[in-house]
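>>> Sequence isn't available, so here's the structure alone:
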C-alpha cells in the first residue's frame, strides 16, 4: 500500500466519526462517545502497523515504532477532538499525516536509529471543559491535578467523572516528566489557520511562534424582571453592558492590530420575555506580544466596567486560561528549513507565526518542538468549510517524512 493510498483510506475512515449531519461540522468533544470512536480509530491504526500502543496517565495516546522506553525519541502527531461544529482538518490532519509519514519511511526502507511515535493528545480544543490542551498541559506540569479536577462542563460533569465514564482512571493524571525527558523532538503538522501560504503559493510552511493568548470570563449581574412591564428607566439589564463590551473588544483589537472575540455566551434565565439577571460571556484575545495583549484586555475590561456602572450592573472578570508567547527553538526550526529546502530545490520555505494555540506550544517548555503548516486555500478554520487540497496534504506527508527521516534515521 502506497503512502498516498494509506492517507486516503485513513481519511475516509475517520471522516464520518463525530460528524453532525445537520451542520456538516464535528462534535468530537473530550471523553464523549464520539471521542471514544476516534480513539478506537487511532488504536486500530497502531495495530494495523504493528506499532506498540499505549495510553499514558493523562489519556494521551501513543503508537510506537521502536522501544517506548528508549531515549532520544522523535514524536509527531496532533489531536482528534474538535470545537463545536469544527472542521475536519484541525488536529486530525496531523495525526493522519503522522501515520502516513511512517508508511512513507517504511516504503523508502528507512531504518530509524531512535524510537519514533505518533501521538493523539487528549482534549486539545477545550470545547467541553473550557480549557485548551488539557492532555499536554497535564503531562508538562502546566495544569495540576487539583485544577483539572475542578474543571466542569456545561452540565456540571467534572473532568474526572467524564474520564472515568470513558474508561480512564482519573486518579493517575498529572505531570509526566520521565516520558517527556525521553523525547528529543516533537514535530506537529497542522492545517494552516489562515491564508499566508495560499498568498505565497506554498503547500507547506514552518511555524516561527505562537502568539500569547488567553480566555477571560465576563459575568454581568443585573436584575431579572418582566420584559413587558418594566420601564426602561427602571431596568438593570446586564445584556446592555455586555453588548457594549463586544463592540469595545472589536474596536480595541483593531486599534492594536490584535484579535479579540466573544464567541460564547450564557444568559440566565434565558427567557424571551424576561430581562436577564446574568449575562456571562467568554473573551478570547490574542496578540503578537504580551504588552499588546495586556493593553487590549485591560482596555476591554475598562470599557465593560464603565458600561456596567451606567446600567447599575455588577461585573466580575476572571481569567480562565492563559498561554504566553511561544518562540519555537531556532535550532530545530533551522534544521526543518534545511531539510525542506533541499526538497524544494533550494527555495526557501515560508516561516510564519500563528495566533492559534497548539499542543506543540505547551510542550515547548519541556521538549524541543516545531510545527509544519499545510496550505488552507480559504483560510477558514474552526468551521465546516475548513479545507486543504489532497495534493497539499500529500505534500505535507512527504515533508513530515523527510523531517522524521532526518531526525530519527541519521
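Done, it's in. A quick note: this is a predicted structure, and the numbers were derived from the prediction, not measured.

>>> CA atoms for contacts and neighbours, from now on please.
Fine.

>>> ok, residue 193 - how many residues close by?
When neighbours are counted by other CA atoms under 10 Å, residue 193 registers 24.

>>> Report the separation between it and residue 357.
Distance of residue 193 to residue 357, given as CA to CA, to the nearest Å: 10 Å.

>>> any chance you could map the helices in the stretch 201-350 of the chain?
Along the stretch 201-350 of the chain, counting by DSSP state H, counting those that start in this stretch, helices occupy 239-256, 290-310, 330-343.

>>> Neighbours of the closest residue to residue 250 other than its chain neighbours, how many?
With sequence-adjacent residues excluded and distances taken as CA to CA, 6 or more residues apart in numbering, residue 250 is closest to residue 260, at 6.3 Å. Around residue 260 there are 26 other residues, counting by other CA under 10 Å.

>>> ok, now the one 10 residues further on?
The number of residues packed around residue 270, counting by other CA under 10 Å, is 13.

>>> let's bring in a second model and compare:
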C-alpha cells in the first residue's frame, strides 16, 4: 500500500471537488440542493464508479456506492461523510471523509480483496444545516427520521422550503421517505473527518480516535416588539425587541461556562426588523446552538433561556417564541472499533490520542442507532469553516490506511 500514491489520489479528488463552489476565490460554498451540490454529487458518482462501486442517488440527495462482497445480504460496513459546506467554508470538511471511503474501495479492488460483506461509501446531503437551519438531513433521512411535514416546515432565507428545493434539484420530495435504510443490514459506520480544532496540530499527533460526540440542540428565537420613532418615543413607553433580546443573549455564554463538560453555546445569527437606524425594532430573530457531552447541561440552559425570555419580555411588553430546529443527544462511539484502530496506529507507527468531538457530524446522528466510530486528522492551526481550512493530504492517507485495516479485520 503506497502511501504517497494514496496521498496524490486524495489530492486530485479534493482539488477537483473544491471547484464546485458558489464563491470562487472566497472559500467553498456548496449549499444543499443547489447547482454546486449537483456538480459535486455527479463528480462523486464518477469517482465511485471508477473505483468499482455500484452507484445510486437516493431521493434525499445522498450519493451511495456499493462494493459487493461474497454475501450481499450480510450487514454491510459503511464509510461516509457529507458533501455540502458552510458559506465561504473550506475544501476538506466532509469531503475528506467521502474521498477517503472511495480510496479504500479503490485499494480493496486494486489488492484483489473481496470482502465477505458489502462495503458502502456514502456522500451525505446537508449535514451542515447551513441553508435551512436544521442539519443531518441526509443521514436522518436514511435513519427514517425525516417527515413530509419537515420538508414543508423548514425554509431558507429566501423562503424556499426544503420541499421546493428538492423539486428544483430534480428529485421527488414525497420519495424522501424511501431513503430510509433497513438498519439491520448495516454492521458499522465509520467516518473520517478533519478535526476542525487545534488539538492534534498543536500536539503533533497524527490520528485522533473519537470516543464520543457532543449532543446538540438548535433553536430560532423570535422576539416581537413594536416599531416606533427613535426620537419621539420615550424610553419607558417603548416595546423594543432589541432591548429584550439582548438581555437574554448577553447571559447565555456565562451559563455555558458555569456548566463545564465542554458545554458551549453560540448565537451566530441575529436579524433585526425593520432594521433602520431611526426605528425602534419591531422584531428580532436570533439563533441558539447548544452543545455538550452532558444532555442535562443542554436542557438546563434551554430552561434558563426560556425563563429569561419571559422576564425580559414582560419588563417592556414584548413577546417571544422559540422554535426547535434540531435535537440530537450525545453519543459514545464503539470501544471495539476504537481498540482495533488504536492497534492499527501502533502497527503503522502513527501517533494517536483518544478525544471527544465538539462538532456534530453524520456519525452523531447515525451513532444513535448503529455501531459507529470516527477518525480525526489534524487541521492546520485548528482552522475550519473558513477558506484557510487545511489538512495535509498525507494525513488523510494515514486515516485511509488504518480504516482499510479495520474494514478487512471486521469483514
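Right, received. Where do you want to start? Model, not experiment: these values are computed from the prediction.

>>> who touches residue 262 of structure 1 in this structure?
246, 281-284 (CA atoms under 8 Å, 6 or more residues apart in numbering).

>>> where do the strands sit along the stretch 1-150 of structure 2?
Along the stretch 1-150 of structure 2, the segments classed as strands by DSSP state E, counting those that start in this stretch run 54-57, 63-67, 76-82, 119-124.

>>> and what of the stretch 251-400 of structure 1?
Going by DSSP E, counting those that start in this stretch, the stretch 251-400 of structure 1 shows strands at 259-268, 274-275, 278-286, 314-323, 326-327, 351-354, 369-374.

>>> what would these look like in JSON lines with distance to residue 338 of structure 1?
Listed next are the strands of the stretch 251-400 of structure 1 as JSON lines, based on distance: least, CA to CA, whole Å:
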{"stretch": "strand 259-268", "distance to residue 338 of structure 1": "33"}
{"stretch": "strand 274-275", "distance to residue 338 of structure 1": "61"}
{"stretch": "strand 278-286", "distance to residue 338 of structure 1": "30"}
{"stretch": "strand 314-323", "distance to residue 338 of structure 1": "29"}
{"stretch": "strand 326-327", "distance to residue 338 of structure 1": "19"}
{"stretch": "strand 351-354", "distance to residue 338 of structure 1": "12"}
{"stretch": "strand 369-374", "distance to residue 338 of structure 1": "13"}
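
>>> Residue 225 of structure 1 is nearest to which of these?
Closest approach to residue 225 of structure 1 among those is made by strand 274-275 (5.1 Å; CA to CA).

>>> so the closest one aligns onto which residues of structure 2?
Counting by TM-score structural alignment, strand 274-275 of structure 1 pairs with residues 279-280 of structure 2.

>>> aligned partner of residue 361 of structure 1 in structure 2?
By TM-score structural alignment, residue 361 of structure 1 lines up with residue 364.

>>> And residue 136 of structure 1, by the same measure?
Per TM-score structural alignment, the equivalent position to residue 136 of structure 1 in structure 2 is residue 139.

>>> what's the spacing between its match and residue 233 of structure 2?
Distance from residue 139 of structure 2 to residue 233 of structure 2, by CA to CA: 51 Å.

>>> And for residue 360 of structure 2?
45 Å.

>>> Comparing those two, which shows the higher neighbour count?
residue 360 (19 against 12).

>>> quick one, what contacts the more buried one?
213-216.

>>> what's the closest of those residues to residue 156 of structure 2?
The nearest one, if we look at these relative to residue 156 of structure 2 and count by CA to CA, is residue 216, at 20.4 Å.

>>> Give me the aligned partner of that closest one over in structure 1.
So, by TM-score structural alignment, residue 216 of structure 2 is matched to residue 213.

>>> For that match, give me its contacts.
So residue 213 of structure 1 contacts 284-287, 293, 322-325, 355, 357 (CA under 8 Å, 6+ apart).

>>> Over to residue 292 of structure 2?
Taking CA under 8 Å, 6+ apart as the criterion, residue 292 of structure 2 is in contact with 214-216, 261-264, 298, 330, 358.

>>> quick one: buried residues of stretch 9-28 of structure 2?
Within stretch 9-28 of structure 2, the residues scored as buried using 16 or more other CA atoms under 10 Å are 9-11, 13-14, 17-22, 27-28.

>>> end-to-end on it?
One end of stretch 9-28 of structure 2 sits 20 Å from the other (CA to CA).

>>> Give me the distance from it to the chain's centre.
18 Å (CA atoms, centre = their mean, to the nearest Å).

>>> what do you get for stretch 386-395 of structure 1?
19 Å.

>>> Tell me if I'm right that residue 107 of structure 1 and residue 4 touch.
No - using CA atoms under 8 Å, residue 107 of structure 1 makes no contact with residue 4, being 11.1 Å away.

>>> Between these two, tell me which one has more neighbours.
For residue 107 of structure 1 versus residue 4, neighbours defined as other CA under 10 Å are more numerous around residue 4 (21 against 12).

>>> Setting the sequence-adjacent residues aside, check what's closest to the more buried one.
Here the residue nearest residue 4 of structure 1, using CA to CA, 6+ apart, is residue 394, at 6.7 Å.
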